[in-house]
Every structure is written in structure tokens, then in C-alpha cells.
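Engineer: can't give you the sequence, but here's the structure:
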């Protein structure tokens, strides 16, 4: 790897450490202690707030929450992410707000112009087709929030044969064959049951 790549790896490493020594960096990356000191000095000179801890158990300390290491992706990783978002674009209802075009453009800004051109050209030869996902009548975010808070909710469920009012504790969401499902603990029958979300009011 290039020196800049090595420095980035060291930055990721020390950002997750409370306190560390040059020996820790040396052992982790298989480099000499002298090189470890030089890398830490280079990072410090570039603005990373690395402080020296004096004393018997001293070493280096990074000011916490002050560094957000840059995220880097390979071309294949970028293609995979864009392909995954292309899949999400088939959903008419999602438990979060997302604009496919906006997200795609934000991802592409992470790459160099040359890499961006490669990804955009490759994308022309890949297309994701699936069943158009059913639109739901309720906000999927409400189901996620109820699941996280272990809440009892009352639902009106329209099955093919009858309409029932049920008190349930949602467990989460999953999608299958173009439809959203809400696995829940059904208080009416004291058992787990999955409800098709597009049939819920």
C-alpha cells in the first residue's frame, strides 16, 4: 500500500483506541517503532490532535470525537452500493425517507472523477428488475418505532375472508416477494403472527 493508505489505516486504528503506544501501532501494522513514530508525527502535523501522555504508563492519546476518518470505497464496493440503492428504488413504501437519485449522486461524490466515470459506465450494463413493491396505507416508521419501544398497538387487519381488530406488539419488518410483513406478538391469540402490512389500517 502507499504511504497515504498506510496513514489512513493508522488513523482508523488510533481513532478507536483510548490510549496507545508506538509499540501498539508497530505490532498491529508490522512496521518498525521508528516508522510508527514517524506515521504518528505525520498525522499530527496534518492536524490530527494526537497528544503525548507522560509517565510510566504513558503513550499517545487522540482527542476523542474530534476525528471522523474519511470513508473510502473501491470501485466494486461503489458499484454494489449503487446496485443496492437501485433495488430500494422499486419500493413504493419504505421505513425511511430516501431519494434514489440524490443518494446516488452523494455516493458518487466520494470518488475521483476517473473512478466516477468507471462506475457510471459500468452501471449502464447492470439493471435490477423485481416485482413492484406494494404501497402501504400506514407509515412504516410507526411500525419500527413501536417495535423499538415494545409498544402495544391496535390494528385493523383486512384478510381475504374477514376484517379483524387486533392488539399486537410489533417485532419488526421484513419484505418478501414485493410485500412488507410485520411479525408481531398477537395478544388476541397469545402467539407470534405475521401480518401483511398492505392489509393493515
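Structural biologist: Looks like it arrived, so ask away. From a predicted model like this one, the values you see are computed outputs, not experimental measurements.
Engineer: from here on, contacts and neighbour counts on C-alpha atoms
Structural biologist: Fine.
Engineer: SS state for the residue positioned nearest the centre of the chain?
Structural biologist: By C-alpha atoms, centre = their mean, the chain has its centre lying nearest to residue 81, at 10.5 Å. Assigned with DSSP: H, G, I helix; E, B strand; the rest coil, residue 81 falls in the helix class.
Engineer: contact partners for it?
Structural biologist: The contact partners of residue 81, by C-alpha atoms under 8 Å, 6 or more residues apart in numbering, come to none.
Engineer: repeat for residue 128
Structural biologist: Going by C-alpha under 8 Å, 6+ apart, residue 128 touches 83, 86-87.
Engineer: this is the comparison structure:
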């Protein structure tokens, strides 16, 4: 593809509509030359269509094919590895295109780079532990969050199945699962996306719904209880990679935790086994003991 065709693709992406004469004047060529360029782009798959009439011109379809990237070899290898990684993430937004993208991208690379990728794949892998998601919902949730629209869905919690209406704030991926914070009535609650089914986007819009990034930065207005944890040397190393406890200082973690989050916090602490001890408060100690007793009772 020559430089003029690439420039036409970028220019068409930057504006809704152009006439062939406008493009010819911009590039200093004849109208006929521009029309040949546009015909060639359409044959390559660039989604142009023509509007006839006085106010007509060439327009790009909304779901257009974007111009190719100009990458160095190392950048091309890095991009391919990123695509490989994303293929392991369950229910990734727009995930249906991942395999197609990997195949299409791979086929456009020079043969020597393809050969290098084939050899490289024997020496790298990405280990994920995806659950069995009943439905692929992240794309719909993401669109609803951007549009600030209410959604309705069936949720399978530990207490049974519920029908819920809420405004999604966004989605984030952590430890093999997608999570959706959403405003339900007057509170923001956290839902696991793989436990959601039969999602429907409603017409209601609430412009006051924050973005996910602003929600992450906002302070929790719930009253918290000070929690003090003592980690071992190994537990400290684990805590540094844990979003909840990564603010650990030395071998001690201190923070305010709302009472309603104690069951969740206790379950997280159980994963550390003997590498952590709850110094205070007593209700969290009790929550950990009760979970340990339930686990032990299965073997007694």
C-alpha cells in the first residue's frame, strides 16, 4: 500500500465525509486517481460507501477497518504476545475477535517474523484459571456503563438466585474473575460477572453514575473498624502483590475495614494460612476462627 492510500485512510477516519474533488485537491492529483485509490481501498476491505447527490461524497462506515500499524520487529513480537495473553482471559470484552485478530495479524507478518513467533511460542505461556462462565456479558456491561444505562439481570449468590436492577459503573479483572461495581438503589455493590445471567439493558439513564476510575479514587464513606494484621516474612511477600494488603509496612498491615466486609476479609486471610495473624479486632478473629472450624469439621 502506498503512502497516499494510507494518508487517505487516516484522513477519512478524521472526518465524516469527503468528496473525491476535495481529496484530489488535498493530495495534488486528479479526481480519477483518487477514485482509483478509493476503489483499491474498498477492495482491500476499507468500508467506504458513496452518497450520491449535490451533498454526496465518500463516507466511512462506523465499524470501520483501521489503518495498519507501522511496527518494529520487537514491537510486532510484543503485540503478538499481548494478543496471546488476552486469549487466555475469560469473557474479555469484544472477545469474539481475539482468535480472528491473532490469525489475521500473524498472516500479515513477514515469513521470518512468523518463524520467530512459532519458535518463541515454545518458550512462553500464560497460565490462567478461568471459571466456566454461563454467558459472555462483559461487552454488554461495558457499553451500558459508558452510556450510564440501567441493566437487569439474574444473579446467583450464596443465598440463592436474585433478580436485580442496577447501574453498572464498569468492570475490572482480578484473580481470574471479572467484577462489576454497580449502584443498586442507594448503595454501590460488587457483583461477579460469571454469576450473572440473562442480562438486559434498560432505557433508564442516570447521568450521576461515576466512571470506574473516579469510583476507585473515591473514599469509602462507610464507617470502618481498624484492623491490625501481622504477617510472616513469606506472608509479607505475598501481601505486596495483593491489592487489599499491598500497603503493608514491614510485616504489619493496618487499615479501616467496614464491619460488613469482615466475612470477605476473613476469607481472604484464610488463603494465607499460617502466614498471617489477626492481631485485632476480636470480631475479625472470630470470623476467621468460625471459617476454620467449618473447614475442620469436614474432616472430623
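Structural biologist: Here it is on my side, so go on. Quantities reported herein were computed from a predicted structural model and do not represent experimental measurements.
Engineer: okay, the counterpart of the residue nearest to the centre of structure 1 in structure 2 and residue 121 of structure 2: tell me how far apart.
Structural biologist: Matched across to structure 2, residue 81 of structure 1 falls on residue 79, judged by TM-score structural alignment. In this view, residue 79 of structure 2 and residue 121 of structure 2 are 13 Å apart by C-alpha to C-alpha, to the nearest Å.
Engineer: got the buried residues for whichever helix or strand residue 78 of structure 1 is part of?
Structural biologist: In this assignment (DSSP states H and E), residue 78 of structure 1 forms part of helix 75-88. Neighbour counts over helix 75-88 of structure 1 (16 or more other C-alpha atoms under 10 Å) mark 78-79, 82-83, 85-86, 88 as buried.
Engineer: hang on, the earlier thing: please report how far the residue nearest to the centre of structure 1 lies from residue 90 of structure 1.
Structural biologist: For residue 81 of structure 1, the distance to residue 90 of structure 1 - C-alpha to C-alpha - is 15 Å.
Engineer: ok, now residue 158 of structure 1?
Structural biologist: Distance of residue 158 of structure 1 to residue 90 of structure 1, computed by C-alpha to C-alpha: 24 Å.
Engineer: again, but for residue 42 of structure 1
Structural biologist: With C-alpha to C-alpha as the criterion, residue 42 of structure 1 and residue 90 of structure 1 are 47 Å apart.
Engineer: more crowded one of these two?
Structural biologist: The residue with more neighbours, out of residue 42 of structure 1 and residue 90, is residue 90; 18 against 13, by other C-alpha atoms under 10 Å.
Engineer: how about the residue in structure 2 that that one lines up against, secondary structure?
Structural biologist: Counting by TM-score structural alignment, residue 90 of structure 1 corresponds to residue 88 in structure 2. The three-state assignment at residue 88 of structure 2 reads coil, by three-state DSSP.
Engineer: and if you look at the one 3 residues further on?
Structural biologist: Secondary structure, three-state DSSP: residue 91 of structure 2 is coil.
Engineer: give the burial count for it, as a bare number.
Structural biologist: Neighbours of residue 91 of structure 2 (other C-alpha under 10 Å): 24.
Engineer: ditto for residue 238 of structure 2
Structural biologist: Residue 238 of structure 2: 15 neighbours (other C-alpha under 10 Å).
Engineer: okay, it and residue 173 of structure 2: tell me how far apart.
Structural biologist: 19 Å.
Engineer: can you check residue 202 of structure 2 too?
Structural biologist: Applying C-alpha to C-alpha to residue 202 of structure 2 and residue 173 of structure 2 gives a distance of 24 Å.
Engineer: same thing with residue 93 of structure 2?
Structural biologist: 11 Å.
Engineer: which of the two has more neighbours?
Structural biologist: It is residue 93, of residue 93 of structure 2 and residue 173, that has more neighbours when counted by other C-alpha under 10 Å, with 18 against 14.
Engineer: who's in contact with the residue nearest to that one when sequence neighbours are not counted?
Structural biologist: Nearest non-adjacent residue to residue 93 of structure 2, counting by C-alpha to C-alpha, 6 or more residues apart in numbering: residue 139, 4.5 Å away. Applying C-alpha under 8 Å, 6+ apart, we find residue 139 of structure 2 in contact with 92-94.
Engineer: swap in 10 Å and give it another go.
Structural biologist: By C-alpha atoms under 10 Å, 6 or more residues apart in numbering, the contact set of residue 139 of structure 2 is 91-95, 145, 171.
Engineer: check residue 105 of structure 2 too.
Structural biologist: Residue 105 of structure 2 touches 68, 76, 79-80, 83, 99, counting by C-alpha under 10 Å, 6+ apart.
Engineer: again, 8 Å this time
Structural biologist: Going by C-alpha under 8 Å, 6+ apart, residue 105 of structure 2 touches residue 80.
Engineer: show me what it aligns to in structure 1.
Structural biologist: Aligned partner of residue 105 of structure 2 by TM-score structural alignment: residue 107.
Engineer: so how far is residue 72 of structure 1 from its match?
Structural biologist: Applying C-alpha to C-alpha, the value for residue 107 of structure 1 to residue 72 of structure 1 is 10 Å.
Engineer: which residue sits closest to residue 133 of structure 2, ignoring its sequence neighbours?
Structural biologist: residue 194 (5.0 Å).
Engineer: that neighbour -> structure 1?
Structural biologist: By TM-score structural alignment, residue 194 of structure 2 lines up with residue 198.
Engineer: could you verify that its match is part of a helix?
Structural biologist: Yes - Residue 198 of structure 1: assigned to a helix according to three-state DSSP.
Engineer: just give me the match in structure 2 for residue 166 of structure 1.
Structural biologist: Looks like residue 166 of structure 1 aligns to residue 164 there (TM-score structural alignment).
Engineer: what are the buried residues along the helix or strand where that match lies?
Structural biologist: Assigned by DSSP H and E, residue 164 of structure 2 belongs to strand 160-168. Buried residues in strand 160-168 of structure 2, counted by 16+ other C-alpha under 10 Å: 165-168.
Engineer: quick check: the helix or strand hosting residue 291 of structure 2 aligns to which part of structure 1?
Structural biologist: For residue 291 of structure 2, the host element (DSSP H and E) is helix 282-297. On structure 1, no counterpart of helix 282-297 of structure 2 exists by TM-score structural alignment.
Engineer: how distant is that helix from the center of its chain?
Structural biologist: Mean-position distance between helix 282-297 of structure 2 and its chain equals 34 Å (C-alpha atoms, centre = their mean, to the nearest Å).
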